[in-house]
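Q: what's the 3D shape of this:
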Amino acid sequence: MQVKKIVGKKLKEIRLKQDMTIQILAEKSQVSSNMISRIERGLTIPSVEILMRLATVFDKSINYFVEDVSTSHEVVHTRPGERDKTVYDDEYNMHTESFTSGLRDPQFMSFYCTVQKGGSSGQQNMYHPGDELIYLLEGKLRMTIVDEVYNLEAGDSLCFKSHLPHRWDNVGDSDAKVIWTLSPFTII
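A: Model prediction:
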């Protein structure tokens, strides 16, 4: 089953289970009702930020929406080249493989990312609930958090609260290899 179909099916299922209209979900998540409808019909894959907003409303991790329950497990072992390419590959010139794909409703997400030379998150800052940990294996990555710049080199790590406005750029002469871990916010 395609990822966008899984996400749409799971979103509609949990929304109806909680007797919630699309409009109420839109208000609670700050995601437009049109976008929610498109996601539920399997017409689009939501961005990480939108998925996190929706997940927060239901006290779930993002992976809840992208995992197929019949194929999720309590233990996942993967080898290089066997990891799922994730829904987060996008306009950032970044290739992403999930370490946590297939794990039943994890409370964190972790990826092996290859950020192409010149790759960037763009000029706009991003921010979302949760925490992030970046461990740079190879290359150079410039992280800007609020107005502070961190120039990461191989072996460096950076951990921060994801609600702080942040962005990144590959400033090296080659691809950057990164282990990126996100801990989605959950309502307590």
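Q: when you work out contacts or count neighbours from here on, use the C-alpha atoms and nothing else.
A: OK.
Q: tell me where this protein has helices.
A: 3-17, 22-29, 33-40, 48-57, 63-66 (DSSP state H).
Q: looking at the ones you listed, spot the one closest to Glu132.
A: The closest of the helices of the chain to Glu132 is helix 48-57. By CA to CA, the value is 13.1 Å.
Q: just give me how far that closest one sits from the chain centre.
A: Here helix 48-57 is found 9 Å from its chain centre; the criterion is CA atoms, centre = their mean, to the nearest Å.
Q: what helices or strands is that helix leaning on?
A: On a contact count with 3 or more CA pairs under 8 Å, 6 or more residues apart in numbering; DSSP states H and E, helix 48-57 meets helix 22-29.
Q: one more, please, to line up against the first structure:
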Amino acid sequence: MNEFRTEVKELQIGQKIRQLRQLRRMTLQDLSDTIELSKPLLSQIENDQVIPPLATLLRVAKGLRVPLQTFFEEEDNQQKCLVIRADDAKQMNRSPGHSGSPQPYFYHSLAYGKKHKHMEPFLVEFDPKQTDQSLPVSHAGEEFFYILEGQIELRHGKETYILNAGDSVYWDSNEPHRLRALGTQIAHGIAVLYPRN
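A: All right, here's what the predicted structure looks like:
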């Protein structure tokens, strides 16, 4: 657990959010009102007490008028080709049950550190015990998901799709959508987000 907290702190997402908010002369209340997330939750995120889910991070990025990838970049990294070794993967976890986090899962940024990227790839892990109560989210952009193992249910708009290992899906993120694992097996997949501000 301590190792996990250390990895999360290395991402400094909370610090980046605070710096961008202060740069725009926004108070926590201003940001809270803009993106309709509670002030206490935003404070917890800024202090690295809560790891924001991707949908929440997208809302924060939109409220701060920055691309999602801002939170996964290193300031001085200008590499044209970035290799992420297995030991260097940055894991992020959404804790179940806190306000504003209806979809608990784990995700790893697969291109952490690459600056000025137009898409954001993640390795995602869904635990069926924790995703059962997930709620639909929507945000500007497009998403691609490839199922590595397990079985996933995607609800997109009014449609429901059952996806198995080897299946892939590409969707418009503006439509309300949610993903959850089915059965008892933990499911893994590769997600690529192309957010639009």
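Q: and for Asp48 of structure 2, the neighbour number?
A: 18 (other CA atoms under 10 Å).
Q: nearest residue to it other than its sequence neighbours?
A: Leaving aside its chain neighbours, Asp48 of structure 2 sits nearest to Gly14 (5.5 Å; criterion: CA to CA, 6 or more residues apart in numbering).
Q: so what's the counterpart of the one you found in structure 1 up against?
A: When structure 1 is aligned by TM-score structural alignment, Gly14 of structure 2 is paired with Gly8. By CA atoms under 8 Å, 6 or more residues apart in numbering, Gly8 of structure 1 lies in contact with 39-42.
Q: which of those residues lies closest to Leu133 of structure 1?
A: Distances from Leu133 of structure 1 to the contacts of Gly8 of structure 1, taken as CA to CA, are shortest for Ile39 (28.3 Å).
Q: distance of the closest one relative to Ala176 of structure 1?
A: Here the criterion is CA to CA, to the nearest Å. By it, Ile39 of structure 1 lies 32 Å from Ala176 of structure 1.
Q: can you report how many residues neighbour the aligned partner of Arg142 of structure 1 in structure 2?
A: Matched across to structure 2, Arg142 of structure 1 falls on Glu153, judged by TM-score structural alignment. Glu153 of structure 2 has 15 neighbours, counted by other CA under 10 Å.
Q: translate Trp171 of structure 2 into the numbering of structure 1.
A: The equivalent of Trp171 of structure 2 in structure 1 is Phe160 (alignment by TM-score structural alignment).
Q: so that match makes contact with Asp131?
A: Yes - using CA atoms under 8 Å, Phe160 of structure 1 is in contact with Asp131, at 5.8 Å.
Q: tell me which of those two has more neighbours.
A: Asp131 (17 against 14).
Q: aligned partner of the more buried one in structure 2?
A: If you follow Asp131 of structure 1 across to structure 2 using TM-score structural alignment, you land on Glu142.
Q: was I right to think its match contacts Asn197?
A: No - if you go by CA under 8 Å, Glu142 of structure 2 and Asn197 don't touch, sitting 11.5 Å apart.
Q: and the counterpart of Ser101 of structure 1 in structure 2, what does it touch?
A: Here Ser101 of structure 1 is matched to Tyr112 in structure 2, going by TM-score structural alignment. Shown in contact with Tyr112 of structure 2 (CA under 8 Å, 6+ apart): 72-74, 84, 89-90.
Q: in structure 1, which of those residues still touch?
A: Contacts from the contacts of Tyr112 of structure 2 that recur in structure 1, judged by both residues aligned by TM-score structural alignment, their matches' CA atoms under 8 Å, are 73, 89.
Q: from the contacts of Tyr112 of structure 2, pick the one nearest Glu120 of structure 2.
A: Lowest distance from Glu120 of structure 2 to those (CA to CA) belongs to Phe72, with 8.6 Å.
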